[in-house]
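Asks: A predicted structure for the sequence below; I have some questions about it.
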Amino acid sequence: MKVKVTSIPVQDQEKALQFYTEKLGFVKKVDVPLSEHSRWLTVVSKEDQEGVEILLEPAPNHFEPSKIYQQALFEAGIPYTQFNSDDVQRDYEKLIDLGVEFSVKPTAMGTVKIAVFNDTCGNNIQIVEML
């Protein structure tokens, strides 16, 4: 087995698509309407377009426990997921210039450097650089 798709709950799929493509540099991979208010919408890393797809999942709008879980993680400052980075400081500065809000600035923690940002769709996302 291998991971092909993983999901991130988002409050607004269109807003999420704009953030993940325009700010983070991901590429839209699949966009299939499922109903009037949801789509099977995935993005992938520009550097690995055949890699793992991120499903921008509208679960918080359709499943109350998902909404509660997402909100609790966000309010506690806990990242929903993490993305790897070759250079957290460089990516932090690029994203700050694009208006992305960080709750944790680049911080060395043992064998990694991390930073945490708000994806504007209900999630804290951590970027991690292996030192």
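Replies: Here it is on my side, so go on.
Asks: okay, CA-based contacts and neighbour counts for the rest of this
Replies: Fine.
Asks: the helices in this structure, which residues?
Replies: Ranges of helices within the chain are 13-18, 59-62, 64-76, 88-97, based on DSSP state H.
Asks: below is structure B, check it against A:
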Amino acid sequence: MTPHVVKIANVIVPVADQDGAVEFYTERLGLEKRVEVPFGPGFRWIEVAPPGADTTIALCPPGPGVTAGGKQTGISLHTSDVDAYHAELTARGVDVDAEVSRFGDAVPPTFWLRDHEGNVLQVTQTG
């Protein structure tokens, strides 16, 4: 069987306030805006990502029957220094866990954060 899927293009987070989402993900988390194009009647398709990353996060209006905000996104952001990033986000006023969780050698240090609409993302130390 020939593989037809060759990469994960993006993950989608439905947001009610796209301008607020762009500000949060770029100014507070440090991601860069990659794409902003018209999307349907009066909507925009917006993608953000860490510099150099292939997979993006699409910050889109919610689809029919979908409520924006308060989602467990399943998105895990990787950082080389989880303690420094946690401190930086705390200083920027991001809603982060009170402390970095440490579960032992087999599990890297991690914490969770909530965006401006209460969507939850995980941050994990790599390397």
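Replies: Here it is on my side, so go on. Please read all numbers here as calculations on a predicted model, not as lab measurements.
Asks: what's the TM-score here?
Replies: TM-score of the superposed chains, computed with TM-score structural alignment, normalised by the length of the second structure, equals 0.81; 120 aligned residues with a C-alpha RMSD of 2.1 Å.
Asks: could you dump the helices of the first structure into TSV with mean neighbour count and distance to Trp40 of the first structure added?
Replies: Shown next, in TSV, are the helices of the first structure (neighbours: other C-alpha atoms under 10 Å; distance: least, C-alpha to C-alpha, whole Å):
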stretch	mean neighbour count	distance to Trp40 of the first structure
helix 13-18	18	10
helix 59-62	16	11
helix 64-76	14	17
helix 88-97	16	26
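Asks: could those helices be laid out in a markdown table, adding distance to Asn123 of the first structure?
Replies: Formatted as a markdown table, the helices of the first structure follow (distance: least, C-alpha to C-alpha, whole Å):
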| stretch | distance to Asn123 of the first structure |
| --- | --- |
| helix 13-18 | 10 |
| helix 59-62 | 11 |
| helix 64-76 | 6 |
| helix 88-97 | 16 |
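Asks: which among those helices is found nearest to Leu24 of the first structure?
Replies: With C-alpha to C-alpha, the closest approach to Leu24 of the first structure among the helices of the first structure belongs to helix 88-97: 7.5 Å.
Asks: mean deviation (superposed) between that closest one and the second structure, please.
Replies: Between helix 88-97 of the first structure and the aligned residues of the second structure, the post-superposition mean distance stands at 0.6 Å (mean C-alpha distance after the TM-score superposition for the first structure).
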